[in-house]
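J.: the following comprises the amino acid sequence and a computationally predicted model.
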Amino acid sequence: MKEDNFFEVVIIGGSYSGLSAAMALGRSLRKVLVIDNNKPCNRQTPHSQNFLTQDGKTPKEIATIAKEQVQKYNSVSFLNDFAVSVKKGTNTFEVKTELGKTLVAKKIIIATGIKDIMPNIKGFSNCWGISVIHCPYCHGYEHKAVKTAIIANGNEALDRIPLIKNLTNNLTMLTNGEMNFNQGQLKKLKEYNIAVTEKEIVEIEHKKGHVEKVIFKDGTQQDFSAMYAVIPFEQHTLIPVDLGCELTEQGHITVNSLQQTTVDGVFACGDNSTPIRSVAYSVATGNIAGAMINKELSDEVFK
């Protein structure tokens, strides 16, 4: 095994959670490689909010500062590449990359995030993360007290209404097809003055990602300034599944409170292993993953 290809930890994914894990490990003198192709899922989002000391900065600003700080730790190195496979051996893991590199590590951190699956609505992806948003904590304050829509249906819609209703009294449900509300739910929506539009959406008109109106299949239109959407996702990579990591019913990597997956030596952090999608939480889970791997490596030596 080539010494320059061997690492104590390989971190797959170099956004907030991966960098946070790398910092914890770098401060513990661990030889670490971070593999990242510089395509974070929030690269279209104009500003990152609700993250103490960084509130209102762009995602790129935060990531740039984070990487600069991590690079001060000499035992951490970076590879601009894409991990395509990880195979578990007896005591190590073999990582292969898109550019043909083969790397060996004692431990693996999967910090690859998730991939949002965009609906077949013209203009939706252009607005995603800008004015079509997923989280009232990350973006709600910037879109408070405006005419707002929620693209959702049934129970998943009702779960989100209280948080969004707290930010605006001008709220409409867009079911994007036949509604899936029972009479009791409809009564509650009416009681709180929440309109329901039971039509299929074909287009979101916008200016540079800022919503102006929604166009329905029957040709009618409605004006909005902001929209929340509940959309499906998938793991950004098949690596956790190929390794045998268990996934939750929702599709996240199953981890315990220490960010350990169901496969020994493999940890996961960030959006791929939690429904809580925020920069602050990603940083926290990455820090935990890095600290816990360092403890494992230390305990393996000090038996």
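T.: That came through, no problem.

J.: okay, CA-based contacts and neighbour counts for the rest of this
T.: Noted.

J.: burial count for P136?
T.: Residues lying near P136 (other Cα atoms under 10 Å) number 17.

J.: one more: the one 5 residues further on?
T.: Burial measure for Y141: 14 neighbouring residues, criterion other Cα under 10 Å.

J.: quick check: it vs Q71, distance?
T.: From Y141 across to Q71, the span is 34 Å (Cα to Cα, to the nearest Å).

J.: so Y137 is in which element?
T.: When elements are defined using DSSP states H and E, Y137 is found to belong to helix 136-139.

J.: and that helix, what's buried?
T.: Neighbour-count burial for helix 136-139 flags 136, 138-139 (criterion: 16 or more other Cα atoms under 10 Å).

J.: same question for stretch 58-67.
T.: 58-60, 62-63, 66-67.

J.: including distance to Q49, could the residues you listed go into a markdown table?
T.: A markdown table is the format used below for the buried residues of stretch 58-67 (distance: Cα to Cα, whole Å):
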| residue | distance to Q49 |
| --- | --- |
| T58 | 9 |
| P59 | 9 |
| K60 | 13 |
| I62 | 11 |
| A63 | 14 |
| A66 | 16 |
| K67 | 19 |
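
J.: in helices only, show me those.
T.: Using DSSP state H, the subset of those located in helices is 59-60, 62-63, 66-67.

J.: what are the ranges of the strands in the stretch 151-300 of the chain?
T.: Under the criterion DSSP state E, counting those that start in this stretch, the stretch 151-300 of the chain contains strands at 171-174, 195-197, 201-207, 210-216, 221-223, 226-229, 233-235, 266-268.

J.: want to compare, so here's the second one:
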Amino acid sequence: MIDCAIIGGGPAGLSAALVLGRARRSVVVFDDNRPRNAVTHESHGFLTRDGIKPSEFRATAHREISAYPSVEMRWAHVTAVRKQGDIFEVLTDDQEPLQARIVLLATGLKEQLPAVDGIYDYYGTSLFNCPYCDGWELRDQPLVLIAEGERTFHLAETIWNWSRDLVVCTNGHTVLKDEQKQLLHKHGIQVVEDRISALIGSNGHLERVVFASGEERNCVGGFVLTELSQAAPFASQLGCDMNAMGGIVTNPQGRTSVPGVYAAGDATLQGPAQLILAAAQGSQAAMHINATLTERAFH
């Protein structure tokens, strides 16, 4: 029996492991080594770590956590998390079930890109999903936004902060209201609602977008509006409340609606999917997990 099982080895899970390790709690972190930012070359916005490679960030975190002997990293794919009374059982593909007093879900999200041929060839190199992460590197250059969802207008006006040379491509979908189109046009943002027939470039660097009409637009890259969903089903399996966006509902301390289950990081969909925000949520949840375990011991 351990104090806490952390499902997910991203910034939220690793930050929680560090805090709990320093609190002398027995912890197992389950990581299947399939991070959503695997295609990302650099991570930005984390003070003292701006521009770090995600693999380097994880390696540094593992090295620091290894100083705390009560924390164990397990490279395993979790198949189920079950609640049996006040105890949780974590099942994996190839290991014995593990029992824990508390579970922290830091499983993150998975993303789906618009249905455009070849889009994954450019994603992570010249097409990105977050202007706060990659807008600086693309500043003042001709960009495209490929977006098919209701957040298209918001993302377009956000990108405008970094580049005034922007084309919004909705790939044959009508997702903008007339007044939104007019406002974009007022600020020099072009809108093309025609279907995208091809993305042209080399070595991951996008050079132009070709539309079904034969029209083309040159660019050096841009952004993509992705659809996000839970990367793992454990919150639903355990009966946790979910919000309208599909995120795990938590209170400010990271507690879910199920006693003994906490959640942190992108899976909560509480704000932008940022490295520093996920890490902060993991740290905060860990402090309250430790407080919960202490109260149980005292009473």
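T.: Structure received. Predicted, not measured: the structure shown is a model, and the values here were computed from it.

J.: quick TM-score on the pair, please.
T.: Laid over one another, the chains give 0.95 as their TM-score (TM-score structural alignment, normalised by the length of structure 2), with 298 aligned residues with a Cα RMSD of 1.5 Å.

J.: which residue range of structure 2 does the helix holding Y137 of structure 1 align onto?
T.: Using TM-score structural alignment, helix 136-139 of structure 1 lines up with residues 131-134 of structure 2.

J.: so the aligned partner of D94 of structure 2 in structure 1, which state does it fall into?
T.: Structural alignment (TM-score structural alignment) places D94 of structure 2 against L99 in structure 1. At L99 of structure 1 the chain is in coil, as set by DSSP: H, G, I helix; E, B strand; the rest coil.

J.: before we move on, which element is the spatially closest residue to V266 of structure 1 that is not a sequence neighbour in?
T.: Using Cα to Cα, 6 or more residues apart in numbering and skipping the chain neighbours, the partner closest in space to V266 of structure 1 is I108 (4.9 Å). Assigning secondary structure by DSSP H and E places I108 of structure 1 in strand 102-110.

J.: mean per-residue distance, the helix or strand following that strand to structure 2?
T.: Using DSSP H and E, the helix or strand that follows strand 102-110 of structure 1 towards the C-terminus is strand 114-116. Compared with structure 2 after fitting, strand 114-116 of structure 1 has a mean deviation of 0.5 Å; criterion: mean Cα distance after the TM-score superposition for structure 1.

J.: corresponding residues in structure 2 for the following helix or strand past strand 114-116 of structure 1?
T.: Using DSSP H and E, the next helix or strand after strand 114-116 of structure 1 towards the C-terminus is helix 124-127. Using TM-score structural alignment, helix 124-127 of structure 1 lines up with residues 119-122 of structure 2.

J.: circling back: what does the match of helix 136-139 of structure 1 rub up against?
T.: Stretch 131-134 of structure 2 has contacts (Cα atoms under 8 Å, 6 or more residues apart in numbering) with 43-45, 128, 158-159, 223, 274.

J.: so which of the strands of the stretch 151-300 of structure 1 gets nearest F124 of structure 1?
T.: With Cα to Cα as the measure, strand 201-207 is the member of these nearest F124 of structure 1 (6.1 Å).

J.: now for the closest one, which elements pack on it?
T.: Applying 3 or more Cα pairs under 8 Å, 6 or more residues apart in numbering; DSSP states H and E, one finds that strand 201-207 of structure 1 contacts helix 124-127, strand 210-216.

J.: so the residue nearest to V266 of structure 1 is in contact with F7, correct?
T.: No - using Cα atoms under 8 Å, I108 of structure 1 is not in contact with F7; the gap is 9.8 Å.

J.: so between the two, which is more surrounded?
T.: Per other Cα under 10 Å, whichever of I108 of structure 1 and F7 has more neighbours is I108, with 28 against 23.

J.: what's the burial count for the aligned partner of S17 of structure 1 in structure 2?
T.: Aligned against structure 2 by TM-score structural alignment, S17 of structure 1 finds its counterpart in A12. Using other Cα under 10 Å, A12 of structure 2 has 33 neighbouring residues.

J.: my read: A12 of structure 2 touches A285, true?
T.: No - look at A12 of structure 2 against A285 with Cα under 8 Å: they stay out of range, at 9.0 Å.

J.: what sits in contact with each of those two?
T.: Here A12 of structure 2 and A285 share the contacting residues A264, scored by Cα under 8 Å, 6+ apart.

J.: so for F78 of structure 1, which of the helices and strands packed on strand 201-207 of structure 1 sits nearest?
T.: Shortest distance between F78 of structure 1 and those, using Cα to Cα, is found for helix 124-127: 30.2 Å.

J.: which other helices and strands contact that closest one?
T.: Counting contacts by 3+ Cα pairs under 8 Å, 6+ apart, helix 124-127 of structure 1 is packed against strand 201-207.

J.: got the angle for the strand it packs on vs strand 210-216?
T.: Per axes from the mean of the first three to the mean of the last three Cα atoms, to 10 degrees, the angle that strand 201-207 of structure 1 makes with strand 210-216 is 160 degrees.

J.: which part of structure 2 lines up with strand 201-207 of structure 1?
T.: So strand 201-207 of structure 1 sits over residues 196-202 in structure 2, by TM-score structural alignment.

J.: just the buried residues of the matching stretch, please?
T.: In stretch 196-202 of structure 2, counting by 16+ other Cα under 10 Å, buried: 196-201.
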